[in-house]
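Q: can't give you the sequence, but here's the structure:
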């Protein structure tokens, strides 16, 4: 038999370390070749580590949440043959030698036997018997009342705290007669409400994607002075156009949602205000203004918030944007999104769909300088100058980096998007 060492592989270009987010095995498990042993994460991309050989797990190197350097040993396997990696062999004698000195463990056994005669002595010393026989007085909190199991069960079903019951048996033991007397007094019987305080505290370690989200949000809020601008949009005409296009779409075309229209409106608005499509390096005091519009779409997944990116939205039409959004949404939901799909955004859209609320205050996706928040759509009565008419209304709640974007520029940008969404034919006008 030999030992096989699995090291953390190179999980991406330029990546020097990865966070261990999941173990699929434990020490002693038998594994087969290609069986998934662990999962690590870097830059929000999760990578599974398969076993290259059959064997038995001898050692796991790291705890969930630990950051491990590329090339570090993470698993040792016992395998048929000589195994590999001489560095692993010194560990083998250490394991073989430790079990051999086990005869020394035979000596403690007589000591355990010697301890056994003392156990009968403990009941004889039974301190509770000498404890104050507080007959007629309630027990102090923390004192355990003496009662047989049947009495305890009866008291529990009746919602009675046995510390309030006077015990007349030996050493203050509570009997069924004591319970009967307690019930007969009536006034002292507690009212059973079925409600009880819950004093439990559950510790949840912040690891993996949740930790990366926390770190990024902390950086965004501590570095970026946010300004949030909210505007109301009448999307009645847009919804009518969307329904018309979906009704006439080809079989190979995706169903249109609001997002592709918003993306195309953003592309047109950015062409007039390119400073909104930028990343701010606050360490170097340099603004990187991008020509390509790479729109991040904040998406909630079972693992947490991720932001897949529609690259070069300026080069995609309405249907192209819709198809890419669908592809990225599926990859994010199933956890198969690649690092390339999750990085490189220059401006972000965030939406909670029907739960979008009336107003939100989105946090900018650092180091970007703007984020567009979509609130829920509602049919509301709107005064047209002569009467109230039903219109489909929606708010955009958008945040901007006030170090880079002035309030006036933010307002001009959102007003341009408003015009395009309220008159959707303009989205298709070139120039």
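A: Looks like it came in fine. Quick caveat, the model's predicted, so the values are computed rather than measured.

Q: Only C-alpha atoms from now on, for both contacts and neighbour counts.
A: Noted.

Q: and residue 11, that's in a strand?
A: No: assessed with DSSP: H, G, I helix; E, B strand; the rest coil, residue 11 is coil; it does not lie in a strand.

Q: Find the nearest non-adjacent residue to it, please.
A: Spatial nearest neighbour of residue 11, chain neighbours left out: residue 47 (7.0 Å); criterion: Cα to Cα, 6 or more residues apart in numbering.

Q: Over to residue 308?
A: residue 342 (4.4 Å).

Q: Touching, that neighbour and residue 42? I think so.
A: No: contact between residue 342 and residue 42 fails when scored by Cα atoms under 8 Å: they sit 11.0 Å apart.

Q: And the helices in the stretch 201-350 of the chain, which stretches?
A: Using DSSP state H, counting those that start in this stretch, the helices assigned to the stretch 201-350 of the chain run over residues 208-223, 236-248, 258-272, 318-334.

Q: Check these for me and report the most buried one.
A: helix 258-272 (a mean of 21; mean count of other Cα atoms under 10 Å).

Q: Which elements pack onto it?
A: helix 318-334, helix 407-422 (3 or more Cα pairs under 8 Å, 6 or more residues apart in numbering; DSSP states H and E).

Q: I would like the residues contacting that helix, please.
A: With contact meaning Cα atoms under 8 Å, 6 or more residues apart in numbering, helix 258-272 is reached by 242, 276-277, 293, 295, 313-314, 317-319, 321-322, 413, 416-417, 420-421, 427.

Q: Try it again at 6 Å.
A: 314, 318, 321-322, 417 (Cα atoms under 6 Å, 6 or more residues apart in numbering).

Q: Make CSV out of those residues and add distance to residue 306.
A: Listed next are these as CSV, based on distance: Cα to Cα, whole Å:
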residue, distance to residue 306
314, 22
318, 23
321, 18
322, 18
417, 25
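
Q: another one to put next to it:
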């Protein structure tokens, strides 16, 4: 009797995910712990493994579908001798069982080399499959123009030589429609939740980073020997981490269900990374206990993993504060959105040589704006200002 493969509780308060792609097709023989499906959550991509050795009978959740924890993804027929294991899985269907997404070799689970879909070794939704069946089109020979090689209804009708009905976008029109899904949809939902639930307040200040830049120049030779690139971000992160120790109200979150402010004992600083397919926020653990070189090495590792799509769920979970460093891109300053449920986020901007007054004289200095968004339910303006003053002081004194 087939058992259900359900979307498990992967931890970190994740309640749902989006099916990205199937790594096997219907009818495929699988072994216990073989990865079956890739699911995108608001933390990371995870692969859901098979709970038993057997055969994938039916795929129930198509790519692009949102599934909640506990909902079925597929039916698996256990192999002979797997009855005991199947009984155990049926009794505990929601066991937390997932692994970080790894790079998938082309053609894995599909002899044709195409990314496998809901059945037949191709990526196509049930609606598209029905259209193909009605028109007598073999999906196995249809090139997909959708994301990840997915076959669209337009692809099927084009292959059948029939007219594309109104409502299906054509590549010959003056616009392009991109599916609002995947990481972009996850980001949008989180941003809307943050702005509608959290009363944001903004505080802006500036820091003289002239001494910091001189310190960075000194450390670059050490960084070259250590094999790590020294940027501005580890210096800012060290200043922020030290300030968080002195101002714990900013290193906190709000548990709305229990109506409690949670003051974090660890300083785990997230950093916003533009990963190409959307924003991700990997976390540097124990940032207050690391040197500039150690921070630079960890920042480099996490940034590379974010852009390659190989971050583990643990790299993205449990941050206590977030830094968004947008200076390399440009812009005067921004109003960053808080990475809920954290209490605040700091944005660091581009460095500009500006005239400032020092000891009664106008001199050129390297200046940088800092903008702090904070949750006014948790943090008052005075506490936020004292924290930002501390960050500025640490940056300007190069006390790092």
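A: Thanks, I have it. Since we're looking at a predicted model, the values are computed, not measured.

Q: Any idea what the TM-score comes out to?
A: After superposition, the two chains reach a TM-score (TM-score structural alignment, normalised by the length of structure 2) of 0.66; 311 aligned residues with a Cα RMSD of 3.5 Å.

Q: what's the matching residue for the residue nearest to residue 308 of structure 1 over in structure 2?
A: In structure 2, the residue paired with residue 342 of structure 1 is residue 316, using TM-score structural alignment.

Q: Its match against residue 282, yeah?
A: Yes: the pair formed by residue 316 of structure 2 and residue 282 meets the contact definition of Cα atoms under 6 Å, at 4.4 Å.

Q: With neighbour numbers in mind, choose between those two.
A: Each of residue 316 of structure 2 and residue 282 has its neighbours counted (other Cα atoms under 10 Å); residue 282 has more, 29 against 21.

Q: Quick one: residues contacting the more buried one.
A: 270-271, 315-316.

Q: and which of the residues you listed is nearest to residue 21 of structure 2?
A: residue 316 (21.3 Å; Cα to Cα).

Q: Touching both of residue 342 and residue 42 of structure 1, which residues are there?
A: Contacts common to residue 342 of structure 1 and residue 42, judged by Cα under 6 Å, 6+ apart, are absent.

Q: so which of the contacts of residue 282 of structure 2 hold up in structure 1?
A: With both residues aligned by TM-score structural alignment, their matches' Cα atoms under 6 Å, the contacts of those that structure 1 also has are 270-271, 315-316.

Q: and the two most separated of those?
A: 271 and 315, at 10.9 Å, using Cα to Cα across these.

Q: quick one, which of those two is more surrounded?
A: Using other Cα under 10 Å, the more surrounded residue of residue 271 of structure 2 and residue 315 is residue 271, with 26 against 20.

Q: Next, the contact list for the aligned residue in structure 1 for residue 331 of structure 2, please.
A: By TM-score structural alignment, residue 331 of structure 2 lines up with residue 357 in structure 1. Contact partners of residue 357 of structure 1, counting by Cα under 6 Å, 6+ apart, are 375-376.

Q: Give me the neighbour count for residue 296 of structure 1.
A: Considering only other Cα under 10 Å, residue 296 of structure 1 is surrounded by 25 other residues.

Q: again with the one 3 residues further on
A: By other Cα under 10 Å, 18 other residues sit near residue 299 of structure 1.

Q: so stretch 305-315 of structure 1 corresponds to what in structure 2?
A: The aligned range for stretch 305-315 of structure 1 is 279-289, by TM-score structural alignment.

Q: repeat for stretch 395-402 of structure 1
A: The alignment places stretch 395-402 of structure 1 over residues 369-376 of structure 2 (TM-score structural alignment).

Q: Now do the matching stretch: everything it contacts.
A: Residues contacting stretch 369-376 of structure 2 (Cα under 6 Å, 6+ apart): 199-206, 343-349.

Q: can you count the residues close to residue 115 of structure 1?
A: 10.

Q: check contacts around it.
A: Counted by Cα under 6 Å, 6+ apart, residue 115 of structure 1 has zero contacts.

Q: can you pull out the strands in the stretch 101-250 of structure 1?
A: 226-234 (DSSP state E, counting those that start in this stretch).

Q: Tell me the residue in structure 2 aligned with residue 286 of structure 1.
A: Checking TM-score structural alignment: residue 286 of structure 1 goes with residue 260.

Q: can you check residue 421 of structure 1 too?
A: Using TM-score structural alignment, residue 421 of structure 1 lines up with residue 395 in structure 2.
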